[in-house]
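Asks: Sequence and computational prediction follow.
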Amino acid sequence: MSQPFIFRTIELGGQSLRTAVRPGDGSMTPLLIFNGIGANLELVMPFVRALDPNLEIIAFDVPGVGGSDTPSTPYRFPGLAKLAARMLDYLDYGQVNVIGVSWGGALAQQFAHDYPERCKKLILAATAAGAIMVPGKPKVLWRMASPRRYIQPSYGVHIAPDIYGGAFRRDPKLALAHASKVRSGGKLGYYWQLFAGLGWTSFHWLHRIKQPTLVLAGDDDPIIPLINMKMLAWRIPNSELHVIDDGHLFLVTRAESVAPIILRFLAEEKRRAIIHPHAAPSRTS
């Protein structure tokens, strides 16, 4: 039986972060989730429920999203990766496995690169290498540039088939269920997330990511065309690519099918994760 999430709001250097931890039984390395742009942590709950209930899960709202305060100045991915490492310190975690979804996949790449001793395995879902990516259709990108779908749920339901593709094209109830879980942090937080990725790319250092990496892609993804995921798998040395018959949000719509792929990947190495005793930064609250 899965444990309920424990929600906490913590303070890190003046930044308030809303966090959620689902306790596990300690037999597996905890899994840290980096969510998509504008997405509060509740939006990944269907995926979490499909995972092994003994797997400990760590999720949080990035600054300006959901229940986390919006900073007065913009931030970049290296700064967010540092904030995530400090959050792990505060919550008393050493090494974790990491999954990044869409915008959160870019943050996951940055975290794996900047804090390799903290990231045992890496999972990249529906994401890209940043500025050099092959873009989706202009109409889709224009809609993604605005936080309107999070602020006005009826608009989000209306455009969901076009921007998310896959099962959202066939089942209107999915868009309604997705919109019901949205907790908007406001326009400024969304724009800060857009700014974090402005001009950013991992392409020139992807070959330095040494963690075993699972790349997951949807074959009907209007936001991140499949070629981008193939590029990640080509550039990251120790990686494998799985293509899912669905759209951008396959982690939610195909959770029961995708979760076993992820769990098999995480179970491939049985050895307990050990963090280097001098690698982690000092604990900060």
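Replies: Looks like it arrived, so ask away.

Asks: Every contact and neighbour count from this point should use C-alpha atoms.
Replies: Fine.

Asks: How about the contacts made by the nearest residue to residue 155 once chain neighbours are set aside?
Replies: Nearest non-adjacent residue to residue 155, counting by C-alpha to C-alpha, 6 or more residues apart in numbering: residue 149, 5.4 Å away. Each residue near residue 149 by C-alpha atoms under 8 Å, 6 or more residues apart in numbering is listed here: 155-157, 159.

Asks: Are any of the residues you listed buried, and if so which?
Replies: For the contacts of residue 149, a burial check counting by 16 or more other C-alpha atoms under 10 Å picks out 156-157, 159.

Asks: Let me have these in TSV, extended by secondary structure and distance to residue 15.
Replies: Listed next are the buried ones among the contacts of residue 149 as TSV, based on DSSP: H, G, I helix; E, B strand; the rest coil; distance: C-alpha to C-alpha, whole Å:
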residue	secondary structure	distance to residue 15
156	helix	29
157	helix	32
159	helix	33
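
Asks: Just send the residues you listed back as a markdown table, with distance to residue 107 too.
Replies: What follows is the buried ones among the contacts of residue 149, written out as a markdown table (distance: C-alpha to C-alpha, whole Å):
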| residue | distance to residue 107 |
| --- | --- |
| 156 | 24 |
| 157 | 27 |
| 159 | 26 |
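
Asks: From residue 131, how far off is residue 60?
Replies: Going from residue 60 to residue 131 by C-alpha to C-alpha, to the nearest Å gives 25 Å.

Asks: try this one side by side with the last:
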Amino acid sequence: MRAVNANGVTLHVQEDGDPNGAPVLFANSLGTDLRLWDAIIPLLPDGLRLIRFDTRGHGLSDCPDGPYTIDALATDVAALIEALDLGTVTLVGLSIGGMIGQSLAARRPDLVRALVLSNTAVKLGEPATWADRIAAIKANGLAAMEGAVLDRWFGPAFRATPAAGLWGAMLSRTPAAGYVACCAAIAAADLSDSTAMLRLPTLAIAGTHDGASPPYLVAATAALIPGAQIHVIDGAGHLPCVENPAAYAAVLNPFLKEHAYV
């Protein structure tokens, strides 16, 4: 367990792999924390420095007052990269983590050498839908949304397993204020113009059963970036790194081997 001050926010950070290896930074999704990547870490190539962190308002990181913006969350990550003296990183971001990655790559291209956009898009949902979700959370708490969120997160096979309930518990124990502040960040974000200007190696990953960022949204985002690859994992939902780590690693590892090493 490690605490790093970044952009005035204390972020919970965990490192694995080779401490002298090429840095790969992982950004979690809305309603999860750095444990999102637990099953993937052992499957990744040797010689990489694997850094995970809890986005502000999630896990053990600080939860300052909201609302947040995607650009502010990207500034957190830029400050984290500089605090850890990582140089240029390969950034793997899922959902809001992928939006943060897009913003960071556009605003600080000196810090990102390659980008993995997992189950994300330049725009996720409509402001009115997010406003309704925020209102429901304020009225009833996060736990009341657990079942509906899990249905969007997972394909039917994984949703039926006891393990899905553990992820529901993670969601329900996320600080409601941090979750709502990040909802506001997503609601206000449309990264279409800045993402269309990106010119770096990019891999996009989707799941056929993703109810939060369907494959067509992920593919449309990938199409904005020249040369971007798109892979769809059959049977997976919004968190394919949880549902099918082997399939996820099979897509991710060739990209890392080609682009992550300095």
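Replies: Received, thanks. Since the structure is predicted, the reported quantities are computational estimates derived from the model, not experimental observations.

Asks: And the TM-score between them?
Replies: Comparison of the two superposed chains (TM-score structural alignment, normalised by the length of structure 2) gives a TM-score of 0.86, and 258 aligned residues with a C-alpha RMSD of 2.8 Å.

Asks: thinking again about what came up before, the residue nearest to residue 155 of structure 1 sits in which helix or strand?
Replies: Assigned by DSSP states H and E, residue 149 of structure 1 belongs to helix 148-151.

Asks: Run a quick neighbour tally on residue 16 of structure 2.
Replies: 12 (other C-alpha atoms under 10 Å).

Asks: try the one 5 residues further on
Replies: For residue 21 of structure 2, the number of neighbouring residues by other C-alpha under 10 Å comes to 16.

Asks: Hmm, residue 49 and it touching each other?
Replies: Yes: Residue 21 of structure 2 is within contact range of residue 49, at 4.7 Å (criterion: C-alpha atoms under 8 Å).

Asks: Sketch out the strands for structure 2, chain order is fine.
Replies: Secondary structure of structure 2, counting by DSSP state E: strands at 2-6, 9-17, 22-27, 48-53, 89-94, 112-118, 202-207, 229-233.

Asks: picking that back up, okay, the residue nearest to residue 155 of structure 1 and residue 218 of structure 1: tell me how far apart.
Replies: Per C-alpha to C-alpha, residue 149 of structure 1 is found 21 Å from residue 218 of structure 1.

Asks: Ok, residue 264 of structure 1 next?
Replies: Counting by C-alpha to C-alpha, the gap from residue 264 of structure 1 to residue 218 of structure 1 is 19 Å.

Asks: what about residue 82 of structure 2, distance to residue 6 of structure 2?
Replies: 9 Å.

Asks: Neighbour count for the two, which is higher?
Replies: The neighbour comparison of residue 82 of structure 2 against residue 6 (other C-alpha under 10 Å) goes to residue 6, with 18 against 14.

Asks: got a list of what the more buried one touches?
Replies: Residue 6 of structure 2 touches 76-77, 79-80, 83, counting by C-alpha under 8 Å, 6+ apart.

Asks: just the helices in the stretch 51-200 of structure 1 please.
Replies: Along the stretch 51-200 of structure 1, counting by DSSP state H, counting those that start in this stretch, helices occupy 77-91, 103-114, 138-144, 148-151, 153-164, 172-180, 187-197.

Asks: Of those, flag the one that's most buried.
Replies: Neighbour counts (mean count of other C-alpha atoms under 10 Å) averaged over each of the helices of the stretch 51-200 of structure 1 peak at helix 103-114, with a mean of 24.

Asks: counterpart of that one in structure 2, which residues?
Replies: Aligning helix 103-114 of structure 1 against structure 2 (TM-score structural alignment) gives residues 96-107.

Asks: The matching stretch vs structure 1, average distance?
Replies: Mean deviation of stretch 96-107 of structure 2 relative to structure 1 after superposition (mean C-alpha distance after the TM-score superposition for structure 1): 0.8 Å.

Asks: still on that earlier bit, so which of the helices of the stretch 51-200 of structure 1 is nearest residue 35 of structure 1?
Replies: Comparing these by their distance to residue 35 of structure 1 (C-alpha to C-alpha), the top pick is helix 103-114, with 4.8 Å.

Asks: Could you list every helix and strand in contact with that closest one?
Replies: When contacts are defined as 3 or more C-alpha pairs under 8 Å, 6 or more residues apart in numbering; DSSP states H and E, helix 103-114 of structure 1 sits against strand 31-34, helix 77-91, strand 96-101, strand 119-125.

Asks: counterpart of the first one in structure 2, which residues?
Replies: Residues 24-27 of structure 2 are where strand 31-34 of structure 1 lands when matched by TM-score structural alignment.

Asks: For the closest residue to residue 88 of structure 2 other than its chain neighbours, list the residues it contacts.
Replies: Spatial nearest neighbour of residue 88 of structure 2, chain neighbours left out: residue 111 (4.3 Å); criterion: C-alpha to C-alpha, 6+ apart. Counting by C-alpha under 8 Å, 6+ apart, residue 111 of structure 2 touches 78, 81, 87-89, 104-105.

Asks: Now do the match of helix 103-114 of structure 1: distance to the chain's middle.
Replies: Averaging C-alpha positions (C-alpha atoms, centre = their mean, to the nearest Å) puts stretch 96-107 of structure 2 9 Å from its chain's average.

Asks: Distance of residue 106 of structure 1 relative to residue 170 of structure 1?
Replies: From residue 106 of structure 1 across to residue 170 of structure 1, the span is 29 Å (C-alpha to C-alpha).
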